[in-house]
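**Student:** task: produce atomic coordinates for the following.
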Amino acid sequence: MELSLSTPALLFPAISLLLLAYTNRFLAVASVIRQLHAQTEGGRGQFHEEIGNLRYRIVLIRRMQLIGVLSLFFCVLSMFLLFAGWILGGHIAFGTALIMLLLSLAISVREIQRSVSALDLHLQSLERTKQS
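**Tutor:** The predicted structure is shown next:
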């Protein structure tokens, strides 16, 4: 397979948008944590399940951000190696970038599942409150 210098460059917009989306997810979780902290200081309820869920989501978000950044790093490394004439190294670095991008996306799917699970807990709570 022919791998030119422009091939890894095709990933730049995708990875940049992906990292922006990951950062937005992180900011959303941080906002929820701040709201939860304010509620608990105000003497409202116990939130042990939600706290555990938020901790796990933070770990997932940190991992997907790190792996996404490493994907971008290997993409740039691939371009450098191809530019320098090290074709095999460029292929390996580009393959690594693609694998890391896949891993980052897989972790993102898990975080989304966890987020939906947390929202479902909120909905169940609202249903119980409405039935009472």
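
**Student:** use CA for all of it now, contacts and neighbours both
**Tutor:** OK.

**Student:** now stretch 82-95: how far from the chain's centre is it?
**Tutor:** Centroid separation between stretch 82-95 and its chain, computed with C-alpha atoms, centre = their mean, to the nearest Å, is 27 Å.

**Student:** scratch that, stretch 91-109
**Tutor:** Counting by C-alpha atoms, centre = their mean, stretch 91-109 comes out at 12 Å from the chain centroid.

**Student:** and if you look at stretch 119-132?
**Tutor:** In terms of C-alpha atoms, centre = their mean, the centre of stretch 119-132 is found 28 Å from the chain centre.

**Student:** same thing with stretch 39-47?
**Tutor:** Centre to centre, stretch against its chain (C-alpha atoms, centre = their mean), the figure for stretch 39-47 is 29 Å.

**Student:** identify the residues contacting that stretch?
**Tutor:** For stretch 39-47, contacts defined as C-alpha atoms under 8 Å, 6 or more residues apart in numbering pick out Leu36.

**Student:** flag every buried residue along it.
**Tutor:** Buried residues in stretch 39-47, counting neighbours by 16 or more other C-alpha atoms under 10 Å, are absent.

**Student:** just stretch 6-16 next, same as before
**Tutor:** Neighbour-count burial for stretch 6-16 [16+ other C-alpha under 10 Å]: Pro8, Leu11, Ile15.

**Student:** next up, for comparison:
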Amino acid sequence: MEELTLTTPALLFSAISLIMLAYTNRFLAYAAVIRNLRDKYLQRKEASLIRQINNLKLRLNLTRQMQIFGITSLLFCVLTMFLIYIDYHVIAVWVFGLALLLLIMSLAFLIWEIQISSKALKHHLSDIEDDLKQR
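**Tutor:** Below you'll find the model as predicted:
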């Protein structure tokens, strides 16, 4: 087995940073959509808006979980580097393994959120298609 070096966990920095940027962009997009839906709901209280709001609440919660797991993974990568620096290599390997598991969890939540988002968009498209058929 190869020894874990400082560069191994450092390689994940750029990947995790890009993932966190994407997660933050998703979060900001949801915030804008939620504000817009809130205004629409205050004007006309329709059941379809409630369904959309509930869907967005779930997606927002998943995005928060993605961010938490991603940030914790990055934190453990830094901890791994520190442990390598102070010659605690055995513990560093385990901490790095945990960082990888947390990153996997973050990506699993992303897959779940993408599935929900795709389903929601399909509902919107079917609503448009139904309206076009009625005309």
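
**Student:** just give the TM-score of the two.
**Tutor:** The TM-score (TM-score structural alignment, normalised by the length of the first structure) is 0.96; 132 aligned residues with a C-alpha RMSD of 1.0 Å.

**Student:** can you tell me the closest non-neighbouring residue to Met100 of the first structure?
**Tutor:** Ser71 (5.2 Å; C-alpha to C-alpha, 6 or more residues apart in numbering).

**Student:** re the thing from before, quickly name whichever of the buried residues of stretch 6-16 of the first structure is closest to Gly85 of the first structure.
**Tutor:** Within the buried residues of stretch 6-16 of the first structure, the smallest distance to Gly85 of the first structure is 14.7 Å, found for Pro8 (C-alpha to C-alpha).

**Student:** how close does the closest residue to that closest one other than its chain neighbours sit to Leu105 of the first structure?
**Tutor:** Leaving aside its chain neighbours, Pro8 of the first structure sits nearest to Cys75 (5.7 Å; criterion: C-alpha to C-alpha, 6+ apart). Between Cys75 of the first structure and Leu105 of the first structure the distance, using C-alpha to C-alpha, to the nearest Å, works out to 16 Å.

**Student:** likewise Leu119 of the first structure?
**Tutor:** Leu119 of the first structure is 21 Å from Leu105 of the first structure, by C-alpha to C-alpha.

**Student:** between these two, which is the more surrounded one?
**Tutor:** Legend: neighbour count by other C-alpha atoms under 10 Å for Leu119 of the first structure and Leu105, higher for Leu105 (17 against 13).

**Student:** counterpart of that one over in the second structure?
**Tutor:** Applying TM-score structural alignment, one finds that Leu105 of the first structure aligns to Leu107 in the second structure.

**Student:** and the closest residue to that match other than its chain neighbours, what helix or strand is that in?
**Tutor:** By the measure of C-alpha to C-alpha, 6+ apart, the closest residue to Leu107 of the second structure outside its immediate chain neighbours is Met66, 7.0 Å from it. According to DSSP states H and E, Met66 of the second structure maps onto helix 47-85.

**Student:** can you report how many residues lie near the aligned partner of Tyr56 of the first structure in the second structure?
**Tutor:** Alignment note (TM-score structural alignment): Tyr56 of the first structure maps to Leu58 of the second structure. A total of 13 residues lie near Leu58 of the second structure under the criterion other C-alpha under 10 Å.

**Student:** now Leu72 of the first structure
**Tutor:** Leu72 of the first structure: 25 neighbours (other C-alpha under 10 Å).

**Student:** quick one: what's aligned to it in the second structure?
**Tutor:** In the second structure, Leu72 of the first structure lines up with Leu74, judged by TM-score structural alignment.
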